[in-house]
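A.B. asks: 3D model of this:
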Amino acid sequence: MAKKNYVLDTNVLIENPKCITALRNGQENNVYVPYTVLTELDKLKKDQRIGHVVTQAIHTILNDPELNIFPPVTSHEDKDLSPDDRILKEISDNTLENPILVTNDRILQIKTRLYEIDCEGYRDSMPFRSDSQLFTGFTDEGETPVRNSFQWENGTPVFWGDDGPKPMGYTHEVWGVKPRSVYQNLAMELMLNPDLNLVSIQSEAGYGKTFLALACALYLALEKKDNNCDKVYLVKPIWEIGAKMGFLPGDVEEKMQPYVRYVHDLAIKLHEQRPANRIFLDSGSDRLRFNQKKFEILPIAYIRGMNLENCVVIIDEMQNMSRNETRALLTRMGEGVKCICLGDTRQVDNPYLNESNNGLNWVVKKLKGYKGYGHMVLKGERSRGPITDMVLKSGL
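C.D. replies: Now for the predicted structure:
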């Protein structure tokens, strides 16, 4: 069977940077990229919304020696053409046998008829994903496992740490909390693993990342005897959704209360499952308040200058932190610290950040594979309730 000659349009490379490998299918077909597509990628790499995906596409092209690139159009008249028309002209100018333009641009698909060029859409497109979404915490079967990642073997997840493979044939239970899915169990494995100082958890709303992190934090700070953790800090960047609330009176805890009410409610829920008297000032009071010596909630601005030691630090909504804030915060961590980073890069409220340029994504991008670091994407069929389930499944 003769090889097919596929020519890629810009939109296909952006929608799935792995399309080159898929279309080549080993050595079965040839893949070409017009020079005009490179020009368009060069312009789009500065787009804050899709810049991270464009960078992936450029990286794929750069590291593929078998990829063919059409030379640019040379005549002055051709340079005045639209990008789509230049792509068609470049295909026509090359003596390529039966070229097939792969594009999801409907207008360009129509134009190919005038040039008598075969055309196909590319159906295996991916949504724009950040590094924290693409790296799920699993390594594909047959690939060398990433340090501190999981790999499926005969239906059982296996953890690949520095001590070698460890089959996860058991289920965690801490502070009365049992995981509702295999992914929650694996996330708890990372948070409870004494060899991991830093753990990041990515998930959409409702998959229990904050509840699991609090349960593990209470266990590490109040129950586990063979570590030096004796306090829990919860750090959160403050970015309001919708109308601003304006000035709030009171001390730090009172000012933070509207933003972290859910943390207070989750802590009380855990306290009702199993008493956590030491984190409250008066555990018998009708209005429970946190004991600052054992459980402290801080805005990120208060961390500067601090030296955190022998504690569990939960960083919530980390996708709303900048790279500089993330660096400043993580470099405050001293000896005996377990740091758990939580967030969802699809829910960036900070107007100066985006899905790829945010604290959570930078942590995954830069620390993946390091000793002492692990990452997990929580997912499953059940979230916090039926309405949330419907929203997540519908893609609202």
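
A.B. asks: can we go C-alpha only for contacts and neighbour counts from here?
C.D. replies: OK.

A.B. asks: any idea which element Leu298 lies in?
C.D. replies: Per DSSP states H and E, Leu298 falls inside strand 295-299.

A.B. asks: chain center to that strand: distance?
C.D. replies: Here strand 295-299 is found 25 Å from its chain centre; the criterion is C-alpha atoms, centre = their mean, to the nearest Å.

A.B. asks: which helices and strands sit right next to that strand?
C.D. replies: Judged by 3 or more C-alpha pairs under 8 Å, 6 or more residues apart in numbering; DSSP states H and E, strand 295-299 is in contact with strand 232-236, helix 252-256.

A.B. asks: so of the ones you listed, which one's packed in deepest?
C.D. replies: strand 232-236 (a mean of 23; mean count of other C-alpha atoms under 10 Å).

A.B. asks: that one vs strand 295-299, what angle?
C.D. replies: Going by axes from the mean of the first three to the mean of the last three C-alpha atoms, to 10 degrees, strand 232-236 is angled at 20 degrees with respect to strand 295-299.

A.B. asks: now the other sequence, so there's something to compare against:
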Amino acid sequence: MRKTFVLDTNVLLHDPAAITRFEDNHIVIPIEVVEEIDRFKRDPAEKGRNARQVSRLLDDLRAKGNLADGVLNGDEGGTLKVVFCRAETLRELPPELKAGNGDNNILAVALEQQRLEAVMGGQPPVVLVTKDTNLRIKADAVGLIAQDYTTDKVAIGDLYPGVCEVWADAAEMDAVKSAPGLAVEGLDLPELLQANEGVMLRDRTQPAHTLLTRYTAASGTLQPLQRAPKAKLGRIHPRNREQTFALDLLLDPEIQLVTLVGKAGTGKTLLALAAGLHQVADERLYERLLVTRPVISLGKELGFLPGDIEEKMGPWMQPIIDNLDFLLGGGDEPSRGSGGSSGSAGRAGSHRTQRSNWSDLKGMGLLEVEAISYIRGRSIPRQYMVVDEAQNLTPHEVKTIVTRVGEGTKIVLTGDPYQIDNPYVDADSNGLTWLVERFKGQALAGHVTLMRGERSPLAELAANLL
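C.D. replies: Sure, this is the predicted structure:
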């Protein structure tokens, strides 16, 4: 049964191509939405770009006919029309909703469409699609079906972990170590394995006996980890199985995209930077380590920052400086593994030492800091690129960043979906989790969800309890 979907402005600003995602159903766009799109089109940020793209898409549809009468939308038989809000319907809203603001006008259009369907004798449901929680509540109060726009949402509880555990016998575990590896057909797999997924084999007779492997989709076999066990990264070494799997992906030049998801203190950023420095400075696989992160505050903004671009980026890049100082031996504290270094680096080295390490790397051309705001239009070849705090990016911003990757570049995105400071995304709709699901199973990509915090016992307790 075809449905009629009434779209709110925030849906189109979130995904300009939303009008193409409803297959053979009918789309209704209230004129109030067009007015709001017009007000946003001058915004220089992403919302302005999206507003202008929506306007262009609607203008292209005008070539098929009058939008007020409805035009064909796509090749599946769906239609789209722009509808005015009738004063009569607006007056029939409850007294509290008669102010005539934008949301109430959209509600009135949806109610009018519901009545038209009832008069015509059919019963296809009319659904108001909005990302505004309060508008969904008001729609429910006046008898409308209201839904969130979920096309690009990923249920965070079902996020692909990138790691699984499989029971095997001793002969099967021995077969992994010899060419061509262990075929997975005879194994009792919990679910279909994805390309480059980490698999821990556990001996049925001796459960304490385990072997870490990686699934190779091209041959359908499990192969032993080649790089992580042999890696020498100075003060850094993996402290749990997820970190071992992650380091193996980070050190493999054949894997061009790596995503690391995990709560605070699991070592995401530290592992990415350690692997990047090793491959840039020691192995010379890449020309430069490029680090970037969204410029989004935890609390209230401090205002405009003085100085050039490097000085302005200084406060935002301080966590990266802390991690680099720890990696480069900025203090005399003994090795603590890969649990993050914000606390230990702060104790270990002075601000002068941090700046010295930072400046030395930049002076040698091995390190570059890039503001995400200026990455559009660039092509980035032969670099190891780390995008930290990627959970604060929208799917559109993540697409923009990943499509900048040139020949020979590896890109690593790290983040914690439960610590989001961007008010326009959440744990289910941010660009990082969206990217994980989109690239799941691709031969060029790998993902690991890090589970165990290694920063300190207190940090791990806080991440779990708070």
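
A.B. asks: the first structure: matching residues for stretch 291-308 of the second structure?
C.D. replies: On the first structure, the counterpart of stretch 291-308 of the second structure by TM-score structural alignment is residues 234-251.

A.B. asks: quick revisit: of all the helices and strands packed on strand 295-299 of the first structure, which lies closest to Glu173 of the first structure?
C.D. replies: Nearest to Glu173 of the first structure among those is strand 232-236 (19.3 Å), distances taken as C-alpha to C-alpha.

A.B. asks: that closest one vs the second structure, mean deviation?
C.D. replies: Here strand 232-236 of the first structure, set against the second structure after superposition, deviates by a mean of 0.7 Å using mean C-alpha distance after the TM-score superposition for the first structure.

A.B. asks: point to the residue nearest the middle of the first structure.
C.D. replies: Nearest to the mean C-alpha position of the first structure, counting by C-alpha atoms, centre = their mean, stands Ser132 at 2.0 Å.

A.B. asks: how about that one, secondary structure?
C.D. replies: The assignment at Ser132 of the first structure comes out as helix when based on DSSP: H, G, I helix; E, B strand; the rest coil.

A.B. asks: right, and it touches Lys366 too?
C.D. replies: No. Contact criterion C-alpha atoms under 8 Å: Ser132 of the first structure and Lys366 do not qualify, at 10.6 Å.

A.B. asks: what does Ile20 of the first structure correspond to in the second structure?
C.D. replies: Checking TM-score structural alignment: Ile20 of the first structure goes with nothing.

A.B. asks: same check, this time on Asn148 of the first structure
C.D. replies: Checking TM-score structural alignment: Asn148 of the first structure goes with Asn196.

A.B. asks: from Leu250 of the second structure, how far out is its match?
C.D. replies: Applying C-alpha to C-alpha, to the nearest Å, the value for Asn196 of the second structure to Leu250 of the second structure is 12 Å.

A.B. asks: more neighbours: these two, which one.
C.D. replies: Between Asn196 of the second structure and Leu250, counted using other C-alpha atoms under 10 Å, Leu250 has the larger neighbour count: 31 against 27.

A.B. asks: tell me the counterpart of the more buried one in the first structure.
C.D. replies: In the first structure, Leu250 of the second structure lands on Met191 (TM-score structural alignment).

A.B. asks: average distance between the helix or strand containing that match and the second structure?
C.D. replies: Element membership of Met191 of the first structure [criterion: DSSP H and E] is helix 182-192. Superposing on the second structure and averaging over aligned pairs (mean C-alpha distance after the TM-score superposition for the first structure), helix 182-192 of the first structure comes out at 0.7 Å.
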